[in-house]
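Undergrad: using only what follows, build the 3D model:
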Amino acid sequence: MKNIKVLLVDDQQLVREGLRRMLELDDDIKVIGEAGSGEDALIKAKDLNPDVILMDIKMSGISGIEATRRIKEENSKANIIMLTVYEDKYLAQAAEAGAVGYLLKDITQEELLRAVKVAYAGQSPVTPSVAKTLMSQFASMVQVNRKNILSRRQLEILRMVASGVTNKNIAQQLYLSEATIKRETSTIFTKLGVTDRTQAVSEAYTKNLL
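TA: Sure thing, here's the model as predicted:
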């Protein structure tokens, strides 16, 4: 097995150091970077191109959930594992954001190493105390809902469109590429059954989305 490139994201340095020490005991795993905030995670994920990201959920500023959503919206190939002290409190949000795994921070070194390798293989590592079927169930529910309603990100973009903000400026404000904004805008048009910005805003007001 080649080295699995891992990015650590946690706002507590001691936690990052502990994770690094455990991971670096395995020759198949290489920690290529650390981020102390959600904002930093967005930059590091793009610059370092990790295979697996260990992402803390609760951070000041951009949360781990939001950082995960934005990283996946940029078409990142990284498989993201959420780290938390909460049982299944954020499981649904983690699945919706695109995380493949959900682990409690009190896991053992053996469990952590196994989880990274499982995620790298494209599977879903979940702490045993959390029902293993929940992740796939929530993900399926979210996929169905996405076909019928606008996501939170799409609503945010729609509000900016209604305010006359250009795609370029929307991209800058949301830390996304302009191509991503264009793609999301096109999806919004399709879901609303319209073909341009003016119609989208009008339809959004009709449906009480704004």
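
Undergrad: use CA for all of it now, contacts and neighbours both
TA: OK.

Undergrad: so which residues of this structure form helices?
TA: 13-23, 38-48, 64-73, 91-97, 109-120, 134-146, 152-162, 167-174, 178-192, 197-206 (DSSP state H).

Undergrad: so which of the ones you listed gets nearest D56?
TA: Of all those, it is helix 64-73 that lies closest to D56, at 5.5 Å by Cα to Cα.

Undergrad: quick one: list the elements packing against the closest one.
TA: The helices and strands touching helix 64-73, judged by 3 or more Cα pairs under 8 Å, 6 or more residues apart in numbering; DSSP states H and E, are helix 38-48, strand 52-56, helix 91-97.

Undergrad: which among the helices of the chain is found nearest to N3?
TA: For N3, the closest of the helices of the chain is helix 109-120, at 10.3 Å, according to Cα to Cα.

Undergrad: one step back: dump the helices of the chain to CSV, plus distance to I81 and mean neighbour count.
TA: Conversion of those to CSV gives the following (distance: least, Cα to Cα, whole Å; neighbours: other Cα atoms under 10 Å):
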stretch, distance to I81, mean neighbour count
helix 13-23, 13, 15
helix 38-48, 13, 18
helix 64-73, 9, 22
helix 91-97, 9, 22
helix 109-120, 7, 18
helix 134-146, 12, 15
helix 152-162, 21, 16
helix 167-174, 23, 15
helix 178-192, 23, 17
helix 197-206, 35, 16
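
Undergrad: which residues sit against stretch 83-100?
TA: 54-58, 65-66, 68-69, 72, 79-82, 102-106, 119, 122-125, 129-130, 134-136, 138-139, 142 (Cα atoms under 8 Å, 6 or more residues apart in numbering).

Undergrad: here is a second sequence; please produce its structure as well for comparison:
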Amino acid sequence: MTIRVLIADDHAAIRAGLGLMLGGDPDVEVVGEAADGEVAVRNARTLRPDVVLMDIRMPRMDGIEATRTIVGEGLADVLVLTTFDLDEYVFGALRAGAAGFLLKSTSAAALLDAVRRVAAGEGVVAPEVTRTLLDAFATSRPGGSGSPEQGHTPVGADGAAAETVERAGLTARELEVLAALARGLSNGQISAGLHITEATTKTHVSHLLAKLGCSSRVQAAILAREAGIA
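TA: Below you'll find the predicted structure:
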């Protein structure tokens, strides 16, 4: 099945370059572009892509707010592209529900792989980077040494994360899967560690996301880390 992609970036040259990187793959179709967040939301509503490649710093509506709207309305999964590694804007986009992020300097092969993984419901941040990301979130909590993104309240601040997990009524197996997500493990690694199939792992991930009210596995991992689950 063809993966439909919308590219949102305020630089025409970058949109063109990303389009060329994706256009050579027969399984991927670039269905539209957007130069700002408002157009990205409007085009996502009209075109219903599978994946939106989202720049963060754009005029009129930034990528964080556009991501929140697109994910909140269930229009598409969002993959954030940024020039900066783990800055506060990336934090904001992930908290808004983005499935993951890549640097704009990424190779065509890595970009295509990420698009496929997002379309399949997987996260796209490599496990070792995910652990760094989650650690950065942990230190940005109240009392930590980092600084959370401006204008966005940390998920689970003041102990709400632990309460959210407790009230979700997760099964013992779902808690094991959540802990694995908090360690930055992929579906394949979770399946091997728990001796279950990848299809079963995907089912557990889907169920726990619904119970926790999270829109992405990265959000669930952040929540788990802030609840002390790892």
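
Undergrad: ok, back up a step: adding distance to N3 of structure 1, write the helices and strands packed on helix 64-73 of structure 1 out as a markdown table.
TA: Below are the helices and strands packed on helix 64-73 of structure 1 laid out as a markdown table (distance: least, Cα to Cα, whole Å):
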| stretch | distance to N3 of structure 1 |
| --- | --- |
| helix 38-48 | 14 |
| strand 52-56 | 11 |
| helix 91-97 | 26 |
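
Undergrad: just tell me which of these ends up closest to L14 of structure 1.
TA: Going by Cα to Cα, the one of those nearest L14 of structure 1 is strand 52-56, 12.9 Å.

Undergrad: mean deviation of the closest one from structure 2?
TA: Superposing on structure 2 and averaging over aligned pairs (mean Cα distance after the TM-score superposition for structure 1), strand 52-56 of structure 1 comes out at 0.3 Å.

Undergrad: show me what that strand is packed up against.
TA: When contacts are defined as 3+ Cα pairs under 8 Å, 6+ apart, strand 52-56 of structure 1 packs onto strand 4-9, helix 64-73, strand 79-84, helix 109-120.

Undergrad: make TSV out of those and add distance to D28 of structure 1.
TA: Converted to TSV, those look like this (distance: least, Cα to Cα, whole Å):
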stretch	distance to D28 of structure 1
strand 4-9	6
helix 64-73	24
strand 79-84	16
helix 109-120	9
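
Undergrad: looking at the ones you listed, which is nearest to A162 of structure 1?
TA: Here helix 64-73 is closest among these (Cα to Cα), at 21.7 Å.

Undergrad: neighbouring contacts of the closest one?
TA: For helix 64-73 of structure 1, contacts defined as Cα under 8 Å, 6+ apart pick out 38-39, 41-42, 45-46, 55-58, 78, 80, 82, 93-94, 96-99, 176, 180.

Undergrad: for stretch 118-135 of structure 1, buried residues please.
TA: V118, A119, Y120, S124, P125, V126, T127, M135 (16 or more other Cα atoms under 10 Å).

Undergrad: next one: the last one from E156 of structure 1, what distance?
TA: Spelled out, that is M135 of structure 1. Counting by Cα to Cα, to the nearest Å, the separation of M135 of structure 1 from E156 of structure 1 is 26 Å.

Undergrad: same question for the third one.
TA: Plainly put, Y120 of structure 1 is 32 Å away from E156 of structure 1 if you go by Cα to Cα.

Undergrad: again, but for the fourth one
TA: To E156 of structure 1, S124 of structure 1 is 29 Å away according to Cα to Cα.

Undergrad: now swap in the first one and tell me
TA: V118 of structure 1 is 34 Å from E156 of structure 1, where distance means Cα to Cα.

Undergrad: which residues does the residue lying closest to A35 of structure 2 once chain neighbours are set aside contact?
TA: Among residues not flanking A35 of structure 2 along the chain, D10 sits closest, at 4.2 Å (Cα to Cα, 6 or more residues apart in numbering). Taking Cα under 8 Å, 6+ apart as the criterion, D10 of structure 2 is in contact with A34, A35, D36, D55, M58, P59.

Undergrad: hang on, the earlier thing: can I get the helices of structure 1 in a markdown table with distance to K2 of structure 1?
TA: Shown next, in a markdown table, are these (distance: least, Cα to Cα, whole Å):
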| stretch | distance to K2 of structure 1 |
| --- | --- |
| helix 13-23 | 15 |
| helix 38-48 | 16 |
| helix 64-73 | 23 |
| helix 91-97 | 27 |
| helix 109-120 | 11 |
| helix 134-146 | 28 |
| helix 152-162 | 36 |
| helix 167-174 | 34 |
| helix 178-192 | 31 |
| helix 197-206 | 47 |
